[in-house]
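>>> quick check, what structure comes out for this input:
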Amino acid sequence: MNLPDQAQQALEAFTAAGSWEQRARLLMLWGEKLEPLAECERNDLNRVHGCESQVWLVGTLSNGQWHFRATSDARLIRGLLAVLLARVNGLPIGELAALDLADWFNQLGLARQLSPSRSNGLNAVLMKMRELAL
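A predicted model of the protein is given here:
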């Protein structure tokens, strides 16, 4: 399966990072590059429930491909959202439905650092993406 360009960049960057500290710094940097959400988009309708931190997700469909934007009140979560968005943006609906989130974070070398609550939260984000896409 071909990775979107951004996902390929994420994979190369995180694979090159030798330690968890380097990956954590990378996550913070990726989180700062998220497309911002307008204040009016940070509403209850766009809020992802099931996350300990506050997370908002907005999706738009263009030419049969979904483009998502998301943000969180937590820095580390913003970084995790950024690498998730890198993986899913531009995917056809079928690939979005089949995406293995655990495998993606494993490839990035981030799986061991995902606490159960963070993992559940990211799964909630992915489920909301799939709901929007249907």
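>>> switch to C-alpha atoms for all contacts and neighbour counts from now on
Fine.
>>> for the longest helix seen in the chain, packing partners?
The longest helix of the chain (DSSP state H) is helix 116-133. Applying 3 or more C-alpha pairs under 8 Å, 6 or more residues apart in numbering; DSSP states H and E, one finds that helix 116-133 contacts strand 55-62, helix 93-98.
>>> quick one more, to check against the first:
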Amino acid sequence: MASAAFEDIAETFDFLDDWEDRYRHVIELGKAMAAMEPALQVPATKVDGCASQVWIMPRIEAGRFDFQGDSDAMIVRGLIAILHALYSGLTLQEVLEVDAPAEMARLGLDEHLSAQRSNGLRAMVQRIRLLASDAV
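The predicted model follows:
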């Protein structure tokens, strides 16, 4: 159950053969993402378990999940952009049903991220699931 935006990213990753090209694409996704207001980068929105500074601020309107996110690391900003594509616009229940590890594995990220980045990605997914669960 992936959104059209995530499917577009998956198709692009299928087209890019080299991990270096995929890595650059993740960074470009992060650069294209709107910056989070510094006023929202507070302890309450900070994601624990990430080596980099990461903030996620949910926006839930009419039962649909969305969020703003940011990081001080470009590759992590790209991972946030991918998670945004995966979750944005889903109902709260759909957010809880997404198999994020399987969807991210489709991009080959599980094979190429460092252990620290993988742990941070898991922490971001857990935070998103917690935010959706709390809002149900």
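>>> quick one: the helices in structure 1?
Taking DSSP H to define them, one finds helices in structure 1 at 5-16, 20-32, 75-88, 93-98, 101-107, 116-133.
>>> show me what contacts the residue positioned nearest the centre of structure 2?
What sits nearest the mean C-alpha location of structure 2, by C-alpha atoms, centre = their mean, is Leu83, with 2.3 Å. Contacts for Leu83 of structure 2 were tallied using C-alpha atoms under 8 Å, 6 or more residues apart in numbering; they are Val125.
>>> stretch 27-46 of structure 2: end-to-end distance?
21 Å (C-alpha to C-alpha, to the nearest Å).
>>> from the chain's centroid, how far away is it?
11 Å (C-alpha atoms, centre = their mean, to the nearest Å).
>>> so what touches that stretch?
For stretch 27-46 of structure 2, contacts defined as C-alpha under 8 Å, 6+ apart pick out 53-57, 68-70, 74-82.
>>> check stretch 101-111 of structure 1 too.
Here stretch 101-111 of structure 1 makes contact (C-alpha under 8 Å, 6+ apart) with Ala10, Leu11, Phe14, Thr15, Arg23, Arg87, Arg112, Asn123.
>>> go again with 6 Å.
With contacts defined as C-alpha atoms under 6 Å, 6 or more residues apart in numbering, stretch 101-111 of structure 1 is touched by Leu11, Phe14.
>>> what range in structure 2 does it sit on?
Using TM-score structural alignment, stretch 101-111 of structure 1 lines up with residues 100-110 of structure 2.
>>> mind listing what's buried along that stretch?
Ala100, Glu103, Met104, Leu107, Gly108, Leu109, Asp110 (16 or more other C-alpha atoms under 10 Å).
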